[in-house]
Each structure stands twice: as structure tokens, then as C-alpha cells.
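Novice: When you get a sec, could you give me coordinates for this:
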Amino acid sequence: MRIYENQRPPKYIQIYEWVRGMIREGRLKVGDRIPTEPDLAKQFDSSRMTVRKAIDPLVLEGMVERRQGQGTFVVSNDIVKLTYDVSKPIRFSHEMKQVGLSHHHEVIAAKVINADKRLQQYLNLSEGARVILIKMVLYADGKPMIIERNYFSHEDYHEMLKMNLSVPPLQLLTDEFGIEVKKVKQYISAVCAGKSEMKLFGVDYPLPCIFLEWISCDEKSLPLSVSLCHYRGDSFKFKIPASELVKPDTI
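Specialist: Here you go, the predicted structure:
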């Protein structure tokens, strides 16, 4: 996924994608040494510092390993790739159990903030209303996969901040408030990770992400919470259910 309109991506992104593509396509196999920094710098007409910046994310992702005095070697081509089916919304913990991956989440922030216009609209709140923000990083197989910001009406769920947040917030709705999520509205867009997301994902480049706005509703379609989520674009793909092609005369 590339989000660079009318221009080529920066050199370090070009190098990163080229090396990563060579590994994923099997042209560089586990145990192979990747081209040296001088060779890559010459190939892409760049500096060795730019090459180093391109290779660093591959080291963090566990695909390559630097060996003192020997070079950089491929150690894995196994990047976790998950499919999210938008026609069958499911909680992250349940999804990970289905595919057999270890998982956990870390709470980064839990606080009360003023609701902006978007949250007011999604949660049917009046101007000046406050919401609880629970910001989390969700991990699969030890890797940060999703950054999730969950919002709840402070007036309705103020007790949530006193509860055990090692339990996923939507589960707290059921366990502690006796409320079941029955319906989900979803909006999907493509974005790049900002500085905050880059830090939490452990990368220093604008990682392409899939941005999911998830509105949890009760059986009457009344909103209970909003989750704004950055899914790693290099680890997730979204499945859209098949539909009949709309004919021109029906538009």
C-alpha cells in the first residue's frame, strides 16, 4: 500500500520495499546475505545513512539480522498476515484465538476528555459532553498490530475508570454494566501512521495503515462506544463481502 500522490516515495522507503519484496518473493531466502550498504546506496543513488534507515525497520520486524563483520542476513520471511472480514466483525481477542496466535493488550492511557464534534455525532452527545478515552496497543505473536482508541460516554460509564482495564473495554460493558453489543457500524479508510502511531508501532517511517472507525450499538442501534483503530497495513488485509454488480440503469 503506497500513499504518495504524484511523487515517488522517499529513497529509504524505496529501499525498504525493494529488500522486503525480495524476501517475501523468495529471491532472498533465510540465511542469505542481503546486498551490502554500499551496493544498495549505489543501486538507489543514495547515502549509506539512508540505506541504514531503510534496513532498520526490517531488523525491528525480525526479517533480517545484522552480524558484526559479516553483513546483514535474512532470518525470517514470516510476517504475520491477518484477514479482517468486515461482514463478520469480531473482537481482537476472539480473532486471535481463532487463528491460534498469542495476544495481549497494553493500556497506554485512560482518562476523561471533552468530546469533539465527531464523537458527539457518533455517540449522540450534546456539545460540551465528556467521554472516557481508553487508548491501547494490541499485540499478536508479540508484535504491536493495532492502536485502538476507545471512547465511552463519561456520564453513562464513569465507573469504568475504576475497573480492571486488563479486561477489554467492550467486555467490561457486558461483564460490569450488563450491556450487550448487538450491532456494529464500520467505516474504513487508508492513512499513514503519524508520529504517535510510529512510536507505538516501533517504526521510524510513515507506516501505511488501515483506519477503522467501529461504532458499537445495542439491539436498537443506539451507540454505546466508538473505537478508532490503526491496523498495520503490512500485517492486515480487509475482506469485503461479495455483492452483485450494480447495473448502470439502477444508479
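
Novice: hey, let's count contacts and neighbours off CA atoms from now on
Specialist: Fine.

Novice: The stretch 101-250 of the chain: helices as residue ranges?
Specialist: Ranges of helices in the stretch 101-250 of the chain, per DSSP state H, counting those that start in this stretch, are 117-123, 154-157, 169-177, 195-201.

Novice: Dump these into JSON lines; add mean neighbour count and distance to K237 as well.
Specialist: Converted to JSON lines, the helices of the stretch 101-250 of the chain look like this (neighbours: other CA atoms under 10 Å; distance: least, CA to CA, whole Å):
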{"stretch": "helix 117-123", "mean neighbour count": "16", "distance to K237": "25"}
{"stretch": "helix 154-157", "mean neighbour count": "14", "distance to K237": "33"}
{"stretch": "helix 169-177", "mean neighbour count": "15", "distance to K237": "23"}
{"stretch": "helix 195-201", "mean neighbour count": "15", "distance to K237": "17"}
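
Novice: What's the end-to-end length of stretch 128-148?
Specialist: 24 Å (CA to CA, to the nearest Å).

Novice: right, I mislabeled it, should have said stretch 27-37
Specialist: Stretch 27-37: ends 18 Å apart by CA to CA.

Novice: What helices and strands are in contact with whichever strand or helix holds E65?
Specialist: Element membership of E65, judged by DSSP states H and E, is strand 64-67. Contacts defined by 3 or more CA pairs under 8 Å, 6 or more residues apart in numbering; DSSP states H and E place strand 64-67 against helix 48-60, strand 71-74.

Novice: want to try JSON lines for these, with distance to D116 and mean neighbour count as columns?
Specialist: Conversion of the helices and strands packed on strand 64-67 to JSON lines gives the following (distance: least, CA to CA, whole Å; neighbours: other CA atoms under 10 Å):
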{"stretch": "helix 48-60", "distance to D116": "34", "mean neighbour count": "18"}
{"stretch": "strand 71-74", "distance to D116": "46", "mean neighbour count": "19"}
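
Novice: Which parts of the stretch 151-251 of the chain are strands?
Specialist: Here the stretch 151-251 of the chain has its strands, by DSSP state E, counting those that start in this stretch, at 183-192, 208-217, 223-232, 236-239.

Novice: Quick one: residues in contact with the second one.
Specialist: The contact list for strand 208-217 (CA atoms under 8 Å, 6 or more residues apart in numbering) reads 1-3, 122, 181-193, 223-234.

Novice: Mark which of the residues you listed are buried, thanks.
Specialist: 122, 181, 183-184, 190-193, 223-234 (16 or more other CA atoms under 10 Å).

Novice: Any chance of the helices and strands packed on strand 64-67 in CSV with distance to I113 as columns?
Specialist: Formatted as CSV, these follow (distance: least, CA to CA, whole Å):
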stretch, distance to I113
helix 48-60, 34
strand 71-74, 45
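
Novice: Let's compare: structure for the following, please.
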Amino acid sequence: MQLNTRGIPRYIQAREHISAKIRSGELRCGDRLPPEHDLAAQFGVSRMTIRKSIDGLVDAGLVYRRHGVGVFVSQSPFQRDHTHLTDFFATCRMEGHAPSAKLLKREIVAADEIQAEALQIKVGDELIRLTTLRYMDGTPITYHDAFLPLSLFPNLVDLPTADLALDKQHTWQLIENIGFGLANVVEKLKAQLADKELAEILETETGSPVLYGERVLYSEEGRPLKYARCFNRGDSYSLTVVLVK
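Specialist: The predicted structure is shown next:
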């Protein structure tokens, strides 16, 4: 059965046609769309019209632009439940994706005012910084920057990278394995745009949407153990929260 498209703007027809190909699997994650001039010719519209169609697909998170390279199909958004501590690696595998991670930084830094307040320590106290980049199906999805009081975790300074195992576990799991009982995490989330440096790290465009989170992990005794900043690609990440009446 052929749908009646009379009265539907051409840019919407083109957008929905491409969207249907993505949702059916005909166009897969990582596939590059044909150039704008080819799509314009295919649908009998101007390049300005097809650009508007692609803008709609970008807004829907179905495709993303790489400056000077082209437009690519996004992977299906990673579903993260923020009502409790979850395992990124296990959740990825459960959704049929291949997770991985890379340790980018391990260094000792002095606490700034924000970190000191969050961790209930003094400005200038030593922290161990553990920065990781998490991937889903080979695409960077989360830049995770964690800070832990050095006084609580002195052994992490010289622990072999393989024993940190941050390529297959979270920092909270590392902390739990060290022997700390964990109680809860308090997290603040907000939407923001990627600057040039972050866009390069996440392999996306400058100005692309990012879900930013600041979180503090607490022990069973109520002591803050970790302060972290998380930058999640907006085209690859969705958030689930349960609201109880």
C-alpha cells in the first residue's frame, strides 16, 4: 500500500524516508549518507531542503555530522538507568553492544574549591585523578573524570594499570573491591554543548549536545569517596528516571 504524501512538505517526506531506512536496518550504525546533492536529486528537491531534512534527523539523534567528512548513522542510544548504580559494561552487552574503555589519565592533583567542597576536604589537598573514555561499538560515548582523596586511596598511585581494570569496570566498582561499603550517589545533570576539545575527544562536532553530570559517591558511613564529572554524547545516550508519587 502506498502512502498518500499529498500536502506533506518535501523535506518531511525525505526525512521520513531516510528515517525508515535507518529504523528498518537498511542503513546501519556508521553508514554514511549519500552527499547532499545526490539526496537532493533523488528526492527532487533543493540542497537547502535536503539539509533541513538532515537537520531533523540530527535533532532526533538518528544521524550525526562530521565536519568535512559527511553525515553518518548513529548507533541506537545507550539506555542508562540513573535510579541506581549501574554497570555500563554489562548494560551495553545486554543491549547487544560491545563496550570498551581506555584510561587516559592517572595523576595526583590539588583539590580546587568545587572538588574540596564535594569531598569535604581542604582546597589544595591531594587527589588522585582517574580519567577514562568509554566506548560503545568502537565509538566514544562517555568521558569520565573522577577525583578521589589520595589519603583514602594511596595504593592507587602505583597500582599497575591492569589491576585498576578500568577498561572493564567502573571506578565505583574499583572502590568497592578495595573494601569500601557504598551507600549512594548524588548526581546533578544538565544539558550543554561540546566545546572544541571535548568534541575532539568524543569524536563529534563542536556545539553538539552533551549530557553533563556531576556526581559524588558516598560510603555507608556518609563519607564522600569520589567526585566525578561525566560528559555523555547526546546523540548516543538516553536517561531513564523513575518518578514516584
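
Novice: TM between them?
Specialist: Scored by TM-score structural alignment, normalised by the length of structure 2, the superposition of the two chains gives a TM-score of 0.71; 204 aligned residues with a CA RMSD of 3.2 Å.

Novice: sorry, back to before: now the strand holding E65 of structure 1: buried residues?
Specialist: Quick answer for strand 64-67 of structure 1 (16+ other CA under 10 Å): V64, E65.

Novice: Equivalent analysis for stretch 100-108 of structure 2, please.
Specialist: Applying 16+ other CA under 10 Å to stretch 100-108 of structure 2 flags S100, A101, K102, L103, R106, I108 as buried.

Novice: which bit of structure 1 covers that stretch?
Specialist: The alignment of stretch 100-108 of structure 2 onto structure 1 (TM-score structural alignment) spans residues 104-112.

Novice: rewinding a little: to P89 of structure 1, which of the helices and strands packed on strand 64-67 of structure 1 lies closest?
Specialist: helix 48-60 (30.0 Å; CA to CA).

Novice: What are the contacting residues of the closest one?
Specialist: With contacts defined as CA under 8 Å, 6+ apart, helix 48-60 of structure 1 is touched by 11-13, 15-16, 20, 37-38, 40-41, 64-66, 202-204.

Novice: May I see the PyMOL selection of the buried members of those?
Specialist: For the buried members of the contacts of helix 48-60 of structure 1, the matching PyMOL selection, counting by 16+ other CA under 10 Å, is:
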select buried, resi 11+12+13+15+16+20+37+40+41+64+65+203+204
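
Novice: Going by distance to M136 of structure 1, which of the contacts of helix 48-60 of structure 1 wins?
Specialist: For the contacts of helix 48-60 of structure 1, the nearest to M136 of structure 1 is G202 (14.4 Å; CA to CA).

Novice: From V74 of structure 1, how far out is that closest one?
Specialist: 20 Å.

Novice: what's the span of stretch 39-54 of structure 2, first residue to last?
Specialist: End-to-end distance for stretch 39-54 of structure 2, by CA to CA: 10 Å.

Novice: Buried residues of it, list them for me.
Specialist: L39, A40, R47, T49, I50, R51, K52, S53, I54.

Novice: what's the answer for stretch 154-161 of structure 2, then?
Specialist: By neighbour count on 16+ other CA under 10 Å, the buried set for stretch 154-161 of structure 2 is L156.

Novice: Quote the end-to-end distance of that stretch.
Specialist: End to end - CA to CA - stretch 154-161 of structure 2 spans 15 Å.

Novice: Could you do stretch 214-221 of structure 1 as well?
Specialist: Taking CA to CA as the criterion, the two ends of stretch 214-221 of structure 1 lie 13 Å apart.

Novice: From the chain's centroid, how far away is that stretch?
Specialist: Computed by CA atoms, centre = their mean, to the nearest Å, the chain-centroid distance of stretch 214-221 of structure 1 equals 23 Å.

Novice: Likewise for stretch 194-214 of structure 1?
Specialist: 7 Å.

Novice: returning to what we had before: S126 of structure 1: which of the helices and strands packed on strand 64-67 of structure 1 is closest?
Specialist: It's helix 48-60; of those, that one is closest to S126 of structure 1 (CA to CA) at 43.6 Å.

Novice: Now do the closest one: distance to the chain's middle.
Specialist: 21 Å.

Novice: again with stretch 117-135 of structure 1
Specialist: Worked out by CA atoms, centre = their mean, stretch 117-135 of structure 1 lies 23 Å from the chain centre.

Novice: Tell me which residues are up against it.
Specialist: 107-115, 147-155, 157-158, 161, 169, 215, 223-226.

Novice: go again using 7 Å as the cut-off
Specialist: 107-115, 148-154, 223-225 (CA atoms under 7 Å, 6 or more residues apart in numbering).

Novice: Next: stretch 165-184 of structure 1.
Specialist: Counting by CA under 7 Å, 6+ apart, W214, I215, S216, C217, D218, E219, S221 sit against stretch 165-184 of structure 1.

Novice: Excluding chain neighbours, what is closest to P89 of structure 1?
Specialist: V184 (7.3 Å; CA to CA, 6 or more residues apart in numbering).

Novice: Same check on P223 of structure 1?
Specialist: Among residues not flanking P223 of structure 1 along the chain, C217 sits closest, at 4.3 Å (CA to CA, 6+ apart).

Novice: Reformat the buried residues of stretch 100-108 of structure 2 as a markdown table; add distance to R65 of structure 2.
Specialist: Output for the buried residues of stretch 100-108 of structure 2, formatted as a markdown table (distance: CA to CA, whole Å):
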| residue | distance to R65 of structure 2 |
| --- | --- |
| S100 | 23 |
| A101 | 23 |
| K102 | 24 |
| L103 | 27 |
| R106 | 32 |
| I108 | 37 |
